[in-house]
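Novice: okay, here's the prediction I keep looking at, along with the sequence it came from:
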Amino acid sequence: MGVHVAGLNETTRAFEKAGVDVEELKDAMGAVAAEGADVMQGFIRKGATRKLHDSVRGNRAKGRAIVTAGRARVQYAGPQIYGWPRRNIKPSRTIEQTDAVMEQRAPELLEQGWEEIAKRNGLL
């Protein structure tokens, strides 16, 4: 599951060659991951525990935005959200629904973030 953004790797490399700080690239991806986490939290079943809802979070990598759910104390996050094929537990529609929303939103957020980075670094 996930959203693929064409040209992501090339854009990241071009910014790095232009001398853009990696932390700035992480900020752009972090914005996508944060919004993805907010969207996913909205789709978590109402019967799910509050701990599961609160464990949803995004990362800040330079080349991808990942949303994760669950921690050591939230034991059933994997089966509830991602499914568990070995035990015939089907995944919830949470990821599919989140991907459907983020498919259009992620490129918009990246474009905004990259434009800000380019302006700050005198590339526009």
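Specialist: The structure has been received and is ready for your questions.

Novice: only C-alpha atoms from now on, for both contacts and neighbour counts.
Specialist: OK.

Novice: now the end-to-end length of stretch 63-70.
Specialist: 22 Å (CA to CA, to the nearest Å).

Novice: and here's the other structure:
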Amino acid sequence: MAAPVTVKVEGLNKTIRALRQSGADMQDMKDLMHEIGTLIVNAAQPPVKSGALAGSIRAGRGATKAVVRAGGVKAKYAGVQNYGWPARNIPGTRFLNEAAEAQKGNAISTLDQGIGEILRRNDLQ
């Protein structure tokens, strides 16, 4: 199984720590990370049979990272669709990985602008 797509932004943890120490509202960071996850959700093009898989894709609300989840009770096969199942000769479509890769530039731009706005709002810039 392939590893999930990860983009590491150097200095992000240090920035988040400084925001916490300054008393900035961490809900702003959660909203920003949700916005970044939503970029990927909107770009994802899962295989469509019933629409249940597409309806299960959602962005999380972490303060330190953007997370995108797919699957659940009505779409238990989301992981198999994305990553495949070699033992059953099921190829993965990598629809979430491709969406994350396609939105990498937009995600970094959104992160940069969002952190800038949070810094301005808290008089830290």
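Specialist: Happy to help now that I have it. Because the structure is a prediction, the values reported are computed rather than measured.

Novice: now the TM-score, please.
Specialist: The TM-score (TM-score structural alignment, normalised by the length of the first structure) is 0.86; 121 aligned residues with a CA RMSD of 1.7 Å.

Novice: identify the residue of the first structure aligned to residue 34 of the second structure.
Specialist: Here residue 34 of the second structure is matched to residue 30 in the first structure, going by TM-score structural alignment.

Novice: list the contacts for its match?
Specialist: 58-61, 65 (CA atoms under 8 Å, 6 or more residues apart in numbering).

Novice: that one in helix, strand or coil?
Specialist: Three-state call for residue 30 of the first structure (DSSP: H, G, I helix; E, B strand; the rest coil): helix.

Novice: matching residue 13 of the first structure against the second structure, which residue comes up?
Specialist: Under TM-score structural alignment, residue 13 of the first structure pairs with residue 17 in the second structure.

Novice: how far away from the center of its chain is the host helix or strand of its match?
Specialist: Assigned by DSSP states H and E, residue 17 of the second structure belongs to helix 12-22. Computed by CA atoms, centre = their mean, to the nearest Å, the chain-centroid distance of helix 12-22 of the second structure equals 20 Å.

Novice: now it: buried residues?
Specialist: By neighbour count on 16 or more other CA atoms under 10 Å, the buried set for helix 12-22 of the second structure is 16, 19.

Novice: give me the number of residues near the residue nearest to residue 20 of the second structure when sequence neighbours are not counted?
Specialist: Of all residues not flanking residue 20 of the second structure in the chain, residue 26 sits nearest, at 7.0 Å (CA to CA, 6 or more residues apart in numbering). Residue 26 of the second structure has 16 neighbours, counted by other CA atoms under 10 Å.

Novice: which residues does residue 26 of the second structure contact?
Specialist: Per CA under 8 Å, 6+ apart, neighbours of residue 26 of the second structure: 19-20, 63.

Novice: same check for those residues, but in the first structure.
Specialist: Under the criterion both residues aligned by TM-score structural alignment, their matches' CA atoms under 8 Å, the contacts of residue 26 of the second structure that remain in contact after alignment to the first structure are 20, 63.
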